[in-house]
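**Q** Fold the following.
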Amino acid sequence: MDWTVLFLIWFIYSLLGWIVETLYCSIRQGSFAERGFLSGPICPIYGVGAIYVIFLVDPYVKTLGGLFLLSMVTTSILEYVTSYIMEKLFAMRWWDYSEKKFNINGRVCLENSIYFGILSIILVNWIHPYISFSVHQISDTNKNYMSIFLFAIILLDIAYSSNAAIKLNSRFKQIYILKEEIRDAIGRDHLEEKLETFLAHGQRFIEEKHEDWMGFKASINTNINEFKDHVDVDLSTLPLYKKIKELQTRVKFSERRILRAFPKLKSTKYDDVLEELKRNIKKR
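**A** Here you go, the predicted structure:
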């Protein structure tokens, strides 16, 4: 098969996959849900899955049941492998189905696998014949121009989006390192001393069966506030703390887009930092 035909078919299904996933997630969310690793409106994994089903699965099965089962298994393998590779490349888990029943390491789940099987039947029997016919109607010259143009745009998008993911992970690391430096600058011993003083009040209350509960409660609240005030004052005077605030608030558009597109994104190394960053962005 002509590579331009194969590429255009891949692109069309990547686009259709993006549309289907965006609509599905938007309906469930009740508002527009931006989806996909790339900035453009395509999800390459859907294009790869469609190519696989059309050219490597469909020719070798004779029944709808066989097509459903084989497509369900093979597309799930593709999703699992993609999740694993992207996690290793960017040190982030991009989606997680751990809360769903019958999932495998949170990377794939039975519910989605069933959807993939149903979509594969629709694809092979109703959608692809029309798409294949339409692509073959395009002249060879136009197919070449379209393929070269789209290929160049997608390569740029891959580079742009990958760079955003790498910088986002670097942002997590910087915040984590700065927080460690702040803890050292404040002094762990002093913080532990404050905590011990606070806990001592509770211990005395238990031992003496303190009856003045309101007085004890006020005393505890005072100690808590003193503890917080001390920490806040120390932090606000540190350039390190200001740097953290900048890293948490001045997030580039490309990085925010990734966080919007993958609401369940997790960092394999700095997940606490990532969750705090999400909260800060949401507040803004």
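
**Q** going forward, measure contacts and count neighbours with C-alpha atoms only.
**A** Fine.

**Q** Once you drop chain neighbours, what's closest to residue 167?
**A** Closest residue to residue 167 apart from its sequence neighbours, by Cα to Cα, 6 or more residues apart in numbering: residue 255 at 7.8 Å.

**Q** Now do the same contact list for that neighbour.
**A** Contact criterion Cα atoms under 8 Å, 6 or more residues apart in numbering gives 164-165, 167-168 as the residues in contact with residue 255.

**Q** same check, this time on residue 242
**A** Residue 242 makes contact with residue 236 under the criterion Cα under 8 Å, 6+ apart.

**Q** Check which helix or strand it maps to.
**A** Using DSSP states H and E, residue 242 falls within helix 239-249.

**Q** residues of that helix that come out buried?
**A** Neighbour-count burial for helix 239-249 flags 240-241, 244, 247-248 (criterion: 16 or more other Cα atoms under 10 Å).

**Q** do the same with stretch 130-145
**A** For stretch 130-145, burial by neighbour count (16+ other Cα under 10 Å) applies to 135, 143-144.

**Q** same check, this time on stretch 261-280
**A** Applying a neighbour-count criterion of 16+ other Cα under 10 Å, the buried positions in stretch 261-280 are 261-262, 265-267, 270-271, 273-274, 277-278.

**Q** Next, the second sequence, to be compared with the first:
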Amino acid sequence: MNIFLTLTFLFAIGSMLGWGLEVLFRRCVTQKKCENPGILTGPCLPLYGFSLCILYLLTQLEHTLPVKTEWLEKLILFALMAIAITALEYLIGTLMLSVAHIRLWDYFDCKWNINGIICPQYTFYWMLLSAVYYFLIHPHTLNALDWLSHNLAFSFGIGFFYGIFVIDVAYSTHIMNYISRFADENQIVIHLESLRKYVQEGFKQRKPRFLLSLKPEKPLSEILEQYKNKLSFSKKNNSN
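**A** So this is what the prediction gives:
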């Protein structure tokens, strides 16, 4: 099947499955509650979409590595996958931090982290997920791609996904640009997760939004100003 169609299919599947995995991870491990992760509104995390494409492409290296021992070959393959995804994670995190002044995630609590963007702990998690992909998901991925190659009418579904995806990206980019300008004007870094939490805490009349988690009841400018004041207050307390 055409490599472009293959990668677009994998990106769509990976983005949605990764979103579900992230929601589950936050619900069961980190935050003990359901929360919409990432900067998009819908059930989509592009980082996982790109990661699935990387895993699929790197799987093609199997049997080409200069290693004769099968288990060692797979271990090296999983390590390469983890390093590649970690590099992608670092690239995205660094770009958002340096260009938009927005920190998408924070690994400062993890040992040996680099700028709070990547750390060995999560690289190890990526390695485990790479193994899970190889043994449990990749065979089904190949079957799905084979089925798709014989049922190209289903590509309409992929097109539908990308239609919604483009709208979501446009909407979310508008919000991120607004937040970025505010951060630049005030010379601060916006921690996306803490801002999201602050927005959610501001709901008084009803339950916080799950999908539109960065859309407050009050104007966003007012929320950002309050968030900045909260940051300043926290810094003063920490310095004292």
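
**Q** circling back to that earlier point, JSON lines please, covering the buried residues of stretch 261-280 of structure 1 and showing distance to residue 102 of structure 1 and secondary structure.
**A** Output for those, formatted as JSON lines (distance: Cα to Cα, whole Å; DSSP: H, G, I helix; E, B strand; the rest coil):
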{"residue": "261", "distance to residue 102 of structure 1": "24", "secondary structure": "helix"}
{"residue": "262", "distance to residue 102 of structure 1": "21", "secondary structure": "coil"}
{"residue": "265", "distance to residue 102 of structure 1": "20", "secondary structure": "coil"}
{"residue": "266", "distance to residue 102 of structure 1": "21", "secondary structure": "strand"}
{"residue": "267", "distance to residue 102 of structure 1": "23", "secondary structure": "strand"}
{"residue": "270", "distance to residue 102 of structure 1": "27", "secondary structure": "coil"}
{"residue": "271", "distance to residue 102 of structure 1": "25", "secondary structure": "helix"}
{"residue": "273", "distance to residue 102 of structure 1": "30", "secondary structure": "helix"}
{"residue": "274", "distance to residue 102 of structure 1": "27", "secondary structure": "helix"}
{"residue": "277", "distance to residue 102 of structure 1": "31", "secondary structure": "helix"}
{"residue": "278", "distance to residue 102 of structure 1": "28", "secondary structure": "helix"}
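
**Q** is it possible to export these to JSON lines including distance to residue 112 of structure 1?
**A** JSON lines is the format used below for these (distance: Cα to Cα, whole Å):
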{"residue": "261", "distance to residue 112 of structure 1": "18"}
{"residue": "262", "distance to residue 112 of structure 1": "16"}
{"residue": "265", "distance to residue 112 of structure 1": "18"}
{"residue": "266", "distance to residue 112 of structure 1": "20"}
{"residue": "267", "distance to residue 112 of structure 1": "23"}
{"residue": "270", "distance to residue 112 of structure 1": "28"}
{"residue": "271", "distance to residue 112 of structure 1": "25"}
{"residue": "273", "distance to residue 112 of structure 1": "30"}
{"residue": "274", "distance to residue 112 of structure 1": "26"}
{"residue": "277", "distance to residue 112 of structure 1": "29"}
{"residue": "278", "distance to residue 112 of structure 1": "26"}
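
**Q** now, which of those sits nearest residue 196 of structure 1?
**A** Each of the buried residues of stretch 261-280 of structure 1 was checked against residue 196 of structure 1 using Cα to Cα; the closest is residue 273, at 27.0 Å.

**Q** corresponding residues in structure 1 for stretch 104-122 of structure 2?
**A** Aligned by TM-score structural alignment, stretch 104-122 of structure 2 falls on residues 94-112 of structure 1.

**Q** so how far is that stretch off the chain centroid?
**A** 14 Å (Cα atoms, centre = their mean, to the nearest Å).

**Q** Figure out the length between the terminal residues of it.
**A** The stretch stretch 94-112 of structure 1 measures 16 Å between its terminal residues, going by Cα to Cα, to the nearest Å.

**Q** in structure 1, which spans are helices?
**A** According to DSSP state H, structure 1 carries its helices in the segments 3-29, 44-52, 64-90, 110-122, 128-136, 140-186, 188-208, 213-236, 239-249, 253-261, 271-283.

**Q** what distance separates the longest one from the centre of its chain?
**A** So that's helix 140-186 of structure 1. For helix 140-186 of structure 1, the distance from its own C-alpha centre to the chain's C-alpha centre is 13 Å (Cα atoms, centre = their mean).

**Q** Equivalent analysis for the fifth one, please.
**A** Distance of helix 128-136 of structure 1 from the chain centroid (Cα atoms, centre = their mean) equals 33 Å.

**Q** Mind reading off the mean deviation between it and structure 2?
**A** Taking mean Cα distance after the TM-score superposition for structure 1, the mean distance separating helix 128-136 of structure 1 from the aligned residues in structure 2 is 2.0 Å.

**Q** what's the angle between that helix and helix 110-122?
**A** Relative orientation of helix 128-136 of structure 1 and helix 110-122, computed by axes from the mean of the first three to the mean of the last three Cα atoms, to 10 degrees: 60 degrees.

**Q** Which neighbouring elements make contact with helix 128-136 of structure 1?
**A** Contact partners of helix 128-136 of structure 1 among helices and strands, from 3 or more Cα pairs under 8 Å, 6 or more residues apart in numbering; DSSP states H and E: helix 3-29.

**Q** got the buried residues for the helix it packs on?
**A** Applying a neighbour-count criterion of 16+ other Cα under 10 Å, the buried positions in helix 3-29 of structure 1 are 4-5, 7-18, 21-23.

**Q** can you check stretch 69-89 of structure 1 too?
**A** By 16+ other Cα under 10 Å, the buried positions in stretch 69-89 of structure 1 come out as 69-72, 74-80, 83-84, 87.
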